[in-house]
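A.B. asks: got a structure for you, letters missing:
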């Protein structure tokens, strides 16, 4: 009997935190990040059993950035196939209060910053450009 090597897709709730004034919040991934340390990225987290997308985003924003999600809007869905993993990413725009933001998971992130869309830092996480494109399209 052979073993099926297929791995079932997982659901990730990706969020682009913004200040409603043209800036987005990005975190630089630290040495303890799952992948691509040293790159700048938005936040994300796996959907837990029985959780709504919006509830997952609210939980993850609080965990990663210590802030309340003031407004959550789903802006798109992406299919991400990378190095043996398959994620369905539900992408959200999330308004937060910049004064409430801090690093909530210092083992994953070593710096936070607010950036205009035309002045993003580098290097960017490999998945960030497609996420930012969805954010730009939703803002139009």
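C.D. replies: Looks like it came in fine. In this text the structure is predicted, and so the values were computed from the model without any measurement.

A.B. asks: C-alpha only now, for contacts and for neighbours.
C.D. replies: Will do.

A.B. asks: the residue nearest to the spatial centre of the chain and residue 122, how far apart?
C.D. replies: When CA atoms, centre = their mean is applied to the chain, the residue found nearest the centroid is residue 43 (2.6 Å). According to CA to CA, to the nearest Å, residue 43 stands 16 Å off from residue 122.

A.B. asks: what sits against the residue lying closest to the residue nearest to the centre of the chain once chain neighbours are set aside?
C.D. replies: Nearest residue to residue 43, sequence neighbours excluded (CA to CA, 6 or more residues apart in numbering): residue 15, at 5.4 Å. Residue 15 makes contact with 42, 43, 44, 57, 61, 91, 92, 93, 94, according to CA atoms under 8 Å, 6 or more residues apart in numbering.

A.B. asks: one more: residue 78?
C.D. replies: For residue 78, the contacting residues are 88, 89, 90, 91, by CA under 8 Å, 6+ apart.

A.B. asks: now it: which helix or strand?
C.D. replies: Per DSSP states H and E, residue 78 falls inside strand 71-82.

A.B. asks: how about that strand: buried residues?
C.D. replies: Buried residues in strand 71-82, counted by 16 or more other CA atoms under 10 Å: 72, 73, 74, 75, 76, 77.

A.B. asks: how about stretch 15-25?
C.D. replies: Per 16+ other CA under 10 Å, stretch 15-25 contains these buried residues: 15, 16, 17, 18, 23, 24, 25.

A.B. asks: second structure for comparison follows:
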């Protein structure tokens, strides 16, 4: 998972389209999966480019999440969360089959509804200073 930011306090969110895997119509941070043999940082760079058509300016790990979804739990994974600085003016929708809008938002003025997994990643980002590790470490 990753939270893209512009280095000036705004975060980038994408609205999930009808073709998204889950929760269409919600605003979300970025995410993706590792490919075999890929480093975390390489996966984040690839996913940011695929989703937003832009290469990261900086990538920093900001936390790890134990993700449990459903009641009862129907999916479970571990997410390594990154803060990713990108050039705001270069961002575009790279996967129109998954997203129908992108936007830059101040952390205190987020759109609604948020994807169920977005809030915790944004909280991790908020616990940092534009991606710098929190005092207690990631």
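C.D. replies: On my side now, so go ahead. Here the structure is a predicted model, which means the values were calculated and not measured.

A.B. asks: tm score of chain vs chain?
C.D. replies: The TM-score (TM-score structural alignment, normalised by the length of the second structure) is 0.90; 127 aligned residues with a CA RMSD of 0.9 Å.

A.B. asks: coming back round to it: residues in the second structure aligned with the strand holding residue 78 of the first structure?
C.D. replies: Per the alignment by TM-score structural alignment, strand 71-82 of the first structure matches residues 58-69 in the second structure.

A.B. asks: equivalent range in the second structure for stretch 95-111 of the first structure?
C.D. replies: Aligning stretch 95-111 of the first structure against the second structure (TM-score structural alignment) gives residues 85-101.

A.B. asks: meant to ask about stretch 42-52 of the first structure, not that
C.D. replies: Using TM-score structural alignment, the residues of the second structure aligned to stretch 42-52 of the first structure are 29-39.

A.B. asks: residue contacts, residue 78 of the second structure?
C.D. replies: Neighbour list for residue 78 of the second structure: 64, 65, 66, 67 [criterion: CA under 8 Å, 6+ apart].

A.B. asks: mind telling me what element it is part of?
C.D. replies: Secondary structure from DSSP H and E places residue 78 of the second structure in strand 75-85.

A.B. asks: on that earlier part again, what's the angle from the strand holding residue 78 of the first structure to strand 85-95?
C.D. replies: Strand 71-82 of the first structure runs at 160 degrees relative to strand 85-95, counting by axes from the mean of the first three to the mean of the last three CA atoms, to 10 degrees.

A.B. asks: what ranges do the helices span in the first structure?
C.D. replies: Assigned by DSSP state H, the first structure shows helices spanning 53-65, 128-139.

A.B. asks: out of these, which comes closest to residue 104 of the first structure?
C.D. replies: Minimum separation from residue 104 of the first structure across the helices of the first structure (CA to CA) falls at helix 53-65, 4.6 Å.

A.B. asks: what's the mean distance for that closest one versus the second structure?
C.D. replies: Once fitted to the second structure, helix 53-65 of the first structure is off its aligned match by 0.2 Å on average (mean CA distance after the TM-score superposition for the first structure).

A.B. asks: which elements pack onto that helix?
C.D. replies: If you count contacts as 3 or more CA pairs under 8 Å, 6 or more residues apart in numbering; DSSP states H and E, helix 53-65 of the first structure packs onto strand 10-18, strand 43-46, strand 71-82.

A.B. asks: tell me the angle of it relative to strand 71-82?
C.D. replies: Angle, helix 53-65 of the first structure to strand 71-82, by the same axes, to 10 degrees: 80 degrees.

A.B. asks: contacting residues around helix 53-65 of the first structure?
C.D. replies: For helix 53-65 of the first structure, contacts defined as CA under 8 Å, 6+ apart pick out 13-15, 43-48, 67-69, 72, 90, 92, 101-105.

A.B. asks: same check on stretch 82-92 of the second structure?
C.D. replies: For stretch 82-92 of the second structure, the surrounding residues in contact (CA under 8 Å, 6+ apart) are 1-7, 44, 52-63, 102, 125, 130-131.
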